[in-house]
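Enquirer: Fold the following for me, if possible:
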Amino acid sequence: MSLFEPKTETNELLKSRVAPDDWTNPKPAEIYNLVIIGAGPCGLIAAAGTTGLGGKVALIERHAMGGDCLNVGCVPSKSLIRAARVAAELRHASTFGIEPKDSQIHFSTAMERMRELRAKISQVDSVHRYQKELGVDVFLGTGAFKSATSIEVDGQTLNFKKALIATGARATKPPIPGLWESGAHTNETIFSLTELPKRLAVIGAGATGCELSQAFARFGSEVTLFDHGPNILKGEDTDASAIVDQTMREDGVNILCETSIHRVSSNDDIKTIHYTLGDSQNTLDVDAILVSVGRTPNIESLNLEAAQISYHNRGIEVDDQLRTSNKRIFAAGDVAMKYQFTHTADAAARIVIQNALFHGRKKLSDLVIPWCTFTDPE
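Expert: So this is what the prediction gives:
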């Protein structure tokens, strides 16, 4: 399932802005002050900031401008959560002396509203805005290092003084037998749904898993949330996660912690999850599965060895100034940092601009990083 499905006017508008089929890459400049791989929040901020300061910038994106935040993360999820909160408020409207005449939930309408909002916002991140208004050379294609001072994209070589890797991360896909053959979703496909699943299983009780479990339950799905840990939202204080746990259960979410999923079998449109809870072997039939068990850095296609860049399975190694082992090259955002939020990617991009272009000594460790999980309560 593609990001741009279903085929609607709003998705066609989105595609024309963030991944147009008719885009022609520009002729590269002789040398760039900064070449950026990845046009998510970090890459976009770094590109706009550098060109605004008079630098010559190339921005490479292989999928869709705006990255996860615009396309399959913050924007669509918060739109869906907002609609689900309205549904929940309507159920308790009589407490405030309000009797809604029609409190039916139309999931397809909520999803179309999300697509409209996403397409509207996409103009800010569009290829046309960045190239024609901001003066950034935008290259659509897969960027890979050719040497310690050059990157190849679409058969062209881009030479740089400094470079930034901001390729982000993608949903981790656990190797559970039968899971992906069953048509399981991640955040990259769940927002393409047009019909509400009657029964939904969510694997992973982190922020995304909890947010979307509660939202789908409020829309009317029978939601079961699985996690191998002792409680949900393991990154939060236990007293805070306990409050969210209680509210989610009141919303109808069946939370199963300390479970182990062994396999998934499929029969027509029914998916059967085989799992262990305590000493008992159990099965659960559902109509859809959402997997949210973490993030995997996007590093495979970069040819990092050609630029002498060190990395590991958690991403690219950087120092406190976001420099890689090749001091000409920086890495920031989800591909290199522990705290994977849009606002940290934004802040990191600003650190890179100062350190890469002005020989600054700004440090990532100086940041105080707040975050919010958009459950109810938040």
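Enquirer: For the rest of this, base every contact and every neighbour count on C-alpha atoms.
Expert: Noted.
Enquirer: Provide the secondary structure category for the residue positioned nearest the centre of the chain.
Expert: For the chain, Asp68 is the residue whose C-alpha lies nearest the centre (C-alpha atoms, centre = their mean; 3.6 Å). Following DSSP: H, G, I helix; E, B strand; the rest coil, the label given to Asp68 is helix.
Enquirer: Could you double-check that it lies in contact with Gly40?
Expert: Yes - if you go by C-alpha atoms under 8 Å, Asp68 and Gly40 touch, sitting 6.8 Å apart.
Enquirer: Need the overlap of contacts for those two.
Expert: Common contact partners of Asp68 and Gly40 (C-alpha atoms under 8 Å, 6 or more residues apart in numbering): none.
Enquirer: Following up with a second sequence; could you model it the same way so I can compare the two?
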Amino acid sequence: MKSFDAIVIGGGQAGPFLAARMVEKGMKVALIERKFLGGTCVNAGCMPTKTLVASARAAYVARNSAVYGVNIPGEIAIDMKVVRARAETVTMNARNGLIGWFAGMDGMTVIYGHARFEDPKTVSVNGETLTAPRIFLNVGARPVIPDLPGINDIDYLTSTSIIHLDTLPRHLAVIGGSYIGLEFAQMYRRFGAEVSVIEHGPKLASREDEDISDAIADVLRSEGIDIHTGVSDIAFARSSDGITVATDSARIDASHVLIATGRKPNTDDLGLDAAGVISDKHGYITVDDRLATNVDGIWALGDCNGHGAFTHTSYNDFEIAAANLLDGADRKLSSRILAYALYIDPPLGRVGMTEKQARASGRKIMISTRPMSRVGRANERGETKGFMKVIADAETKKILGAAILGIEGDEVIHGIIDAMNAGTTYPALQWSVPIHPTVSELIPTVLGDLKPV
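Expert: Down below sits the predicted model:
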């Protein structure tokens, strides 16, 4: 049996950085990863997909260049092999950077293999047994494959496998109208594929307010994406030239099918029972406000604890754990204000409560909206789709949440994120003097238009 000061299971965006901090403190740490360092973000999520989004936008701008007085003769051709290779290069650079970083650390042992608990202080991997007083789980999540008629008879894609495509689908059917599915839908439409989105719920991106969901649908429809919502029945069958997707309202002749119906934590094969670690009915590990499980000496970080399925929330889990365990701080999960983005074009930046959540809280609220068509920078760039929306507490004057669907919305939202984390009231922000011409300069204007509802 090999002994360590700490064992980290999973090489995502929380565990490895915590392992590095512990090594800096002179600890002996084992980092166990079953496949690739970097987790979903580096290998199958943010980095490769946003690289693909950038290629798709380049195609879109080229096709629409005449609007700006730039004439490109001939047809805009897409080389999917180059597109794929570019995304793979970004991934490999990041992954190899992590490999090199950890290889240079005295006290860090990286083990590739599948770890399972033998007891609360012991795990087995590759036939070896390791023990440590502290064990951190950062095992991530994977795509959910729903039990739909005919699904096992077709070759379907997931968010993990689609990034390796080096040919252009004739017609991509996206099953699931939430964040992952919508990004791939617009991306492949811009590459030149026909695209259909099939969503069980009544709206796309159902977490958002209805006005935001409707605006997202308008953006996608304007680019020729076929959207089907409120679909109750879906079945698949092989056809002579691809896959038939049959619903209660449509029949789609697809060449490729992307299943984007959610993700589930990679906790079902860790031997949690042997350690006595409790998880909920969906497999998410139960943690307290400091990310500790019910078992002393075991923590769960990142996607597997159900408190955020984003790279930045996973990294923040690392920050919380490191501050509390190594720096004598008392940071709490409940202090985190959730923010995220949807990377369609234009993007959606979101923070805090939706209007629906704010109304349900019983607060007296104020709301302000402004169409992007009334933003100078958006008009100058010729990108006026979407709108800004801010919700505030009428009594405390604190900002409760915001949504910015529009040009640079994923960047502009940080002005609101920072204000909310600082506890700044919205009247204070009204007196800031922003730079012109920018999209962010409209934040004081939108705040000044807040009205009770």
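Enquirer: which residues does the residue nearest to the centre of structure 1 contact?
Expert: When contacts are taken as C-alpha under 8 Å, 6+ apart, Asp68 of structure 1 is in contact with 40, 74.
Enquirer: residue in structure 2 matching it?
Expert: Matched by TM-score structural alignment, Asp68 of structure 1 corresponds to Thr40 in structure 2.
Enquirer: Give me the nearest residue to Ser292 of structure 1, chain neighbours excluded.
Expert: Spatially, and ignoring its direct neighbours in sequence, Ser292 of structure 1 is nearest to Gly204 (5.0 Å; C-alpha to C-alpha, 6 or more residues apart in numbering).
Enquirer: Would you mind finding the match for that neighbour in structure 2?
Expert: Match for Gly204 of structure 1 (TM-score structural alignment): Gly176.
Enquirer: I'd assumed Ile234 was in contact with that match.
Expert: No - if you go by C-alpha under 8 Å, Gly176 of structure 2 and Ile234 don't touch, sitting 11.2 Å apart.
Enquirer: all strands of the stretch 1-150 of structure 1, in order?
Expert: Here the stretch 1-150 of structure 1 has its strands, by DSSP state E, counting those that start in this stretch, at 32-37, 57-61, 137-140, 143-147, 150-153.
Enquirer: Pull out the buried residues from the longest helix seen in structure 2.
Expert: Once structure 2 is assigned using DSSP state H, the helix that runs over the most residues is helix 80-103. Of all the residues in helix 80-103 of structure 2, those buried under the rule 16 or more other C-alpha atoms under 10 Å are 80, 83-84, 87-88, 91, 94-95, 98, 102.
Enquirer: what's it in contact with?
Expert: Under the criterion C-alpha under 8 Å, 6+ apart, residues 20, 36-38, 42-43, 47-49, 51-52, 55, 108, 110, 163-168 lie in contact with helix 80-103 of structure 2.
Enquirer: let's see 10 Å
Expert: For helix 80-103 of structure 2, contacts defined as C-alpha atoms under 10 Å, 6 or more residues apart in numbering pick out 11, 16-17, 19-20, 31, 36-39, 41-56, 108-110, 162-168, 191.
Enquirer: show me where the stretch 301-450 of structure 2 has helices.
Expert: Ranges of helices in the stretch 301-450 of structure 2, per DSSP state H, counting those that start in this stretch, are 311-326, 355-360, 376-381, 409-422, 426-429, 443-448.
Enquirer: got CSV for those helices, with distance to Leu148 of structure 2 and mean neighbour count too?
Expert: Below are the helices of the stretch 301-450 of structure 2 laid out as CSV (distance: least, C-alpha to C-alpha, whole Å; neighbours: other C-alpha atoms under 10 Å):
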stretch, distance to Leu148 of structure 2, mean neighbour count
helix 311-326, 30, 20
helix 355-360, 31, 16
helix 376-381, 43, 15
helix 409-422, 35, 18
helix 426-429, 48, 16
helix 443-448, 45, 18
